[in-house]
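Engineer: fold the following, please.
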Amino acid sequence: MAVVVRAGAAPLWWFGVVAAGVGAVPEGWTGRRIGVFAGAALFVVAAAVVALTRRRRYDALARGASRAGKYDVLQDRAVTVRNWRRGHRWWLVLAWALALGSAFAVPVAGGLLLAGCGTGLRLKAGWLGRRERALDSLLWVRVDWLDGRGGRPVGKAVKGLRGTGIAAGDAAPGGTRRRTAALV
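Structural biologist: Down below sits the predicted model:
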């Protein structure tokens, strides 16, 4: 589940940083100074809102997670990330274009808002990773409950979560890539 949450964090962050950097060039209607301060405020607010949104639903699903069965379809981390990013690429490009366009009104602010959303997703994935460590179980959303675009990890179609051991799959708690020790 944390993999689906984390899949959008990096693109949002990087598109936001690029948009903020490019957005610092035009003077805008409000001026750069006001744009940077407004962007900093938007960054903090967006990160907090995204990180704290729907925590009760995540918590309820995590508490009710059942052990993954033989016929549950679970997919690798890389496939989940690829599916989410392919399914949302036009939304990401549209958000980036809007952040760039907003720089002519309020420089830097749109890019920092986008970066704040990415940071919030990363914080939420970290929180989920701590929950997974506390439960000593990786939490998975069944693939057939996600739509083809990668889906929403706690959407209406998700009826429950499946749990496996911490060592299962190619994802570590929190949705990060599992680091394997090189054999000597």
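Engineer: drop to CA atoms for contacts and neighbour counts, all remaining ones
Structural biologist: Will do.
Engineer: list the contacts of the helix or strand Ala38 falls within.
Structural biologist: Assigned by DSSP states H and E, Ala38 falls within helix 32-52. Contact with helix 32-52 is made by 24, 26, 106-124, as judged by Cα atoms under 8 Å, 6 or more residues apart in numbering.
Engineer: mind giving me the PyMOL command for buried ones among the residues you listed?
Structural biologist: A single PyMOL command suffices to select whichever of the contacts of helix 32-52 are buried according to 16 or more other Cα atoms under 10 Å:
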select buried, resi 24+106+107+108+109+110+111+112+113+114+115+116+117+118+119+120+121+122+123+124
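Engineer: out of the contacts of helix 32-52, which are inside helices?
Structural biologist: Judged by DSSP state H, those include 109-124 as members of helices.
Engineer: strands of this structure, start to end?
Structural biologist: Counting by DSSP state E, one finds strands in the chain at the ranges 66-67, 138-140, 162-164.
Engineer: let's have those in JSON lines, adding distance to Leu146 and mean neighbour count.
Structural biologist: As requested, these are exported to JSON lines (distance: least, Cα to Cα, whole Å; neighbours: other Cα atoms under 10 Å):
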{"stretch": "strand 66-67", "distance to Leu146": "17", "mean neighbour count": "16"}
{"stretch": "strand 138-140", "distance to Leu146": "11", "mean neighbour count": "28"}
{"stretch": "strand 162-164", "distance to Leu146": "13", "mean neighbour count": "20"}
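Engineer: to compare against the first, here's another:
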Amino acid sequence: MGRGAQSLARVAVVVRAGAAPLWWSGLIAAGIGVLLPGLTGRRIGVLSGAALFLIAAAVTALLRRGRYAHFAESATRAGRTDILQDRRVTLRNWRRAHRWYWAAAVVAAIVSSFALPAAGGLLLAGAGAGLWMKALWLGRREQDAQKLLWLRTDWADAGPLSKRVKGFRTTGIAAGDAAPGGARRR
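Structural biologist: Alright, predicted model coming up:
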């Protein structure tokens, strides 16, 4: 890289990276949990899981929106020498870095099914749905401002709002290979 050049990853893609694995692993863990009778019984477990799903989705979608809005408003323009990372590369890197956390979460969800069937898996699925909703919210902000939000890739490993992140960068709406919100560009 040249002098001052930095590699940038899309903020919405980093947020969305955990959504699909949490959603699918949560549904699989809930399916396995339904097969176990549990201490409380299936009906109570599934109803508790449905409540946990709604709570987790709402909390995950609404958590730290103010900080995202602050970073979006104070974002600086990306430089000409900055390198924009592909969506697929960002997803792959983030998911590889966090795969052991997901595995531990799935095991914990399945083990919790011995007490409350399917509740742990539905909690994971709710967190995945909340991340997806947060990425959609970021996409709407990007569409309204006509600016895509980016962050340095060395900061993205810990998450888009970790303590290492000092701010976001912006580009025009046509930059990169991901649509606003982090989805594949059609």
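Engineer: quick one: which of the ones in helices among the contacts of helix 32-52 of structure 1 is nearest Val4 of structure 1?
Structural biologist: Leu121 (9.8 Å; Cα to Cα).
Engineer: counterpart of that closest one over in structure 2?
Structural biologist: Matched by TM-score structural alignment, Leu121 of structure 1 corresponds to Leu131 in structure 2.
Engineer: tell me who's in contact with the residue nearest to that match when sequence neighbours are not counted.
Structural biologist: Leaving aside its sequence neighbours, Leu131 of structure 2 sits nearest to Ala19 (Cα to Cα, 6 or more residues apart in numbering; 5.3 Å). The contact partners of Ala19 of structure 2, taken as Cα under 8 Å, 6+ apart, are 127-132.
Engineer: Ala19 of structure 2 -> structure 1?
Structural biologist: Using TM-score structural alignment, Ala19 of structure 2 pairs with Ala9 in structure 1.
Engineer: look up how far Pro153 of structure 1 lies from its match.
Structural biologist: 14 Å (Cα to Cα, to the nearest Å).
Engineer: aligned against structure 2, show me the partner of Pro153 of structure 1.
Structural biologist: By TM-score structural alignment, Pro153 of structure 1 lines up with Pro160.
Engineer: try Arg178 of structure 1
Structural biologist: So Arg178 of structure 1 corresponds to Arg185, using TM-score structural alignment.
Engineer: so stretch 34-47 of structure 2 aligns onto which residues of structure 1?
Structural biologist: Going by TM-score structural alignment: stretch 34-47 of structure 2 matches residues 24-37.
Engineer: Gly181 is in contact with Arg10 of structure 2, correct?
Structural biologist: No: with contact defined as Cα atoms under 8 Å, Arg10 of structure 2 does not count as touching Gly181 (9.2 Å).
Engineer: those two: which has the busier surroundings?
Structural biologist: Arg10 (31 against 26; other Cα atoms under 10 Å).
Engineer: how close does the closest residue to the more buried one other than its chain neighbours get to Leu22 of structure 2?
Structural biologist: Nearest in space to Arg10 of structure 2, with sequence neighbours left out and distances taken as Cα to Cα, 6+ apart, is Trp150 at 4.4 Å. When distance is defined by Cα to Cα, Trp150 of structure 2 is 23 Å away from Leu22 of structure 2.
Engineer: how close does the most far-flung residue of structure 2 relative to its centre sit to Ser113 of structure 2?
Structural biologist: Distance from the centre of structure 2 peaks at Leu39, with 32.3 Å (Cα atoms, centre = their mean). Separation of Leu39 of structure 2 from Ser113 of structure 2 (Cα to Cα) stands at 9 Å.
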